[in-house]
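Asks: give me coordinates for this.
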Amino acid sequence: MGAKIENIAYYLPEGKLDSAGLKEIFPDFDVEKIENKIGIKSRHISGTNETSLDLAYKAALKVIKNSEKNEIDFIILCTQTPEYILPSGACILQDRLGIPVTAGALDFSLGCSGYIYGLAMCKGFLETKIASKILFLTADTYSKYIYDQDKGNRSIFGDGATASIITYDEIDKLGKFKLRSDGSGFDKLIIKNGGTKNKLNAKAEIKIYGDDNQYTDNCIYMNGPEIFNFTINNIPKLIDDTLEINELKKEEVDYFVFHQANKFMLSYLRRKIGIPQDKFHLNLENTGNTVSSTIPIALNQALKEGSIKKGDKVLLAGFGVGLSWGATIIEI
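Replies: Sure thing, here's the model as predicted:
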């Protein structure tokens, strides 16, 4: 008894912020240097009244046929930018999509490792017969939480959503998982205000970090060097552990899809782990870092490009806010 990814689609909002747009906002923005380092030329930005739930809904429409709606018996939404504090966005999507009330629904809050954790949950639900066909969604609109004068984060993050259909399959195509967390680094990527601990502050102090980037505690703060060090120190071992638990050698993996954080970090990881360039996905030029959506977007890209094909074994790895990280092997 097992599980498989049956279908993947993604939706990107119509609004865009390209390098020329960043140059207008930040006259000292070194377009060539930034594009070469982070590998991003353009990122999609949600509209003023466009929410993560709106993006998730549009992504879902791409994978659900009307005839299949009655077959979906669980909806899982991964987001850190919910439309409401409560209720669950997945419950709202059940009604909006016309999926039967017999389907379960839940949200979970996780960032760049969210797709891996979500796949693990899907596999658990399928193997225990809680569900037989799951609509798994990722959606985030980080742009709404980035301070206008935060050059660093505005150049990295983009908005987007994905929808995956995960189903029961007699041949297990979702391998074994390695999931990790280290809450001691919770403050390395954080929005301090807006929860129950610290209310939003209309007069929040403007702070400076990094290369003259500005932010307030109402907005996203990311300690880039610390996140980089966390990734470099933990992901190589994660890959080794994931290969071991799935009884595979690195050479037996056909393709590697990591969270598309930025070009510099991914290139460093690839070289450190020793992955051939032609077996490693690197494509965030026109999407930016879409948080929990980067891995399914990358899978969709790789399938369309022919980088992966039916029967291939693909190692997926996500890492970031939490701090959290995880990996698994899937078969296409």
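Asks: make it CA atoms for all contacts and neighbour counts henceforth
Replies: Will do.
Asks: secondary structure class for the residue most central in space within the chain?
Replies: Taking C-alpha atoms, centre = their mean, the centroid of the chain lies closest to S292, which sits 1.5 Å from it. Following DSSP: H, G, I helix; E, B strand; the rest coil, we place S292 in the helix state.
Asks: one more, please, to line up against the first structure:
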Amino acid sequence: MKYNSSIKSIAIGLPETYYTNNMPPFSTIPNLPKNWWRNWGMEGRYMIDKKKGESCSQLAMKASLGAIEKAGLSTQDIDMIIGTTCTITGWSDKDNDKIFPGISEHLKTELKCKHSVMTLEVNQACISFLVALQIASDYIKTGIYKNVLICSAETFTQIADFSLPSASLFGDGAAAVIIGRSKEDGKLVSSHYKSIPTHNEIATLQWRIPLYKTGKEFVRPYFSLGEDAPSQMQTFVPHNVPEVVFKALAKAEASIVDIDHFIFHQPSRMLIRMWAMGIGIKRDKYTTTVEEYSCLSSASIPMTLYIALKNKKIKPNNKIVLAGAGIGWGFGAQVWHTETINY
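Replies: The predicted model follows:
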């Protein structure tokens, strides 16, 4: 028997402290290019404080518990957990160097889920949440699982090199959703993905020392953005997101006018505007969160979905599009028919 899948609930987890661009360590980043903030669009972000016990896993737990509660479920009702994080090292609140097992295994243990729960890690950078949604939906459609928890948690500030401008682009946060069997007409209507692995050098996570420091004691993973990355991105990122959106719409036999709202990944204000222009939609048809939260990598799309719901931009029986790009480079778009999403 086949089932439709729907997004049942969504919840978020944020650190306690908010940092504007005028506050250290962001105000002390050297050599910011002219118009840097205006082009990227970040005005502030949340950042964890390890002294307060904050961590990637702590944010993930907060979001996951919220999503389970809002779905009207208990932890014993969860059949599968999919975790996404780019904070490959340092996600744990107990061991800053923990890589394996992944955050999905951590959530299963801490949530005290049943032993039969399947866990899975997805790492397709900023579109990991979309990939996780596709996997969860496919499992539910085939009847293998009934309730899937997806948690995207990022503490990118912990892998940022604050001697480089790229450290200013990210914030910390988590978002979780429950995907379950549809009781109404909610479903993943269609999707389309593509990969262009020819620009890998533009943005990477690599082991090195900070640019202006020396000594082996500083060697750890740092996010690295190529000096010419912004202009390079503009040669292929702006048109590939509209392309996958149109292909997903074609599979759904839908057009732009049929879509009530668009949820994009939030890498920069400029790229989001380019995607909207390429698709042909006005500002009221999509939500932005990059200004307030900065880029949250894999947590960006679910965070923006949460804010759109909170602002009443998405209602039951709407058609919405989730779309974005991730370094690597992967592109994805999905068309969803919503039912009630508890938030």
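Asks: all helices for the stretch 201-343 of the second structure, in order.
Replies: Ranges of helices in the stretch 201-343 of the second structure, per DSSP state H, counting those that start in this stretch, are 229-233, 237-251, 269-279, 290-293, 300-310.
Asks: deepest in the core, which of these is it.
Replies: Comparing those by mean neighbour count (mean count of other C-alpha atoms under 10 Å), helix 300-310 comes out on top with a mean of 24.
Asks: so it matches what in the first structure?
Replies: For helix 300-310 of the second structure, the aligned range in the first structure is residues 294-304, judged by TM-score structural alignment.
Asks: hmm, who's touching that stretch?
Replies: 8-10, 112, 115, 162, 164, 257-260, 281, 283, 308-309, 316, 318 (C-alpha atoms under 8 Å, 6 or more residues apart in numbering).
Asks: contacts for stretch 242-261 of the second structure, please.
Replies: The contact list for stretch 242-261 of the second structure (C-alpha under 8 Å, 6+ apart) reads 189-194, 275-276, 278-281, 285-286, 313-314, 318-321, 323, 331-335.
Asks: what do you get for stretch 9-27 of the second structure?
Replies: Residues from elsewhere that reach stretch 9-27 of the second structure (C-alpha under 8 Å, 6+ apart): 42-49, 54, 59-64, 66-68, 70-71, 162, 167-168, 172-179, 302-303, 306, 341-343.
Asks: in helices, which of those appear?
Replies: Secondary-structure check on the contacts of stretch 9-27 of the second structure using DSSP state H: residues within helices are 59-64, 66-68, 70, 302-303, 306.
Asks: distance to T204 of the second structure added to these, as JSON lines?
Replies: Output for these, formatted as JSON lines (distance: C-alpha to C-alpha, whole Å):
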{"residue": "L59", "distance to T204 of the second structure": "24"}
{"residue": "A60", "distance to T204 of the second structure": "24"}
{"residue": "M61", "distance to T204 of the second structure": "27"}
{"residue": "K62", "distance to T204 of the second structure": "29"}
{"residue": "A63", "distance to T204 of the second structure": "27"}
{"residue": "S64", "distance to T204 of the second structure": "28"}
{"residue": "G66", "distance to T204 of the second structure": "32"}
{"residue": "A67", "distance to T204 of the second structure": "31"}
{"residue": "I68", "distance to T204 of the second structure": "34"}
{"residue": "K70", "distance to T204 of the second structure": "36"}
{"residue": "P302", "distance to T204 of the second structure": "23"}
{"residue": "M303", "distance to T204 of the second structure": "23"}
{"residue": "Y306", "distance to T204 of the second structure": "28"}
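Asks: let me know the distance separating I85 of the first structure from T79 of the first structure.
Replies: I85 of the first structure is 11 Å from T79 of the first structure, where distance means C-alpha to C-alpha, to the nearest Å.
Asks: circling back to that earlier point, now, of the contacts of stretch 242-261 of the second structure, which are buried?
Replies: Buried members of the contacts of stretch 242-261 of the second structure, scored by 16 or more other C-alpha atoms under 10 Å, are 189-193, 275-276, 279, 281, 286, 313-314, 318-321, 323, 331-335.
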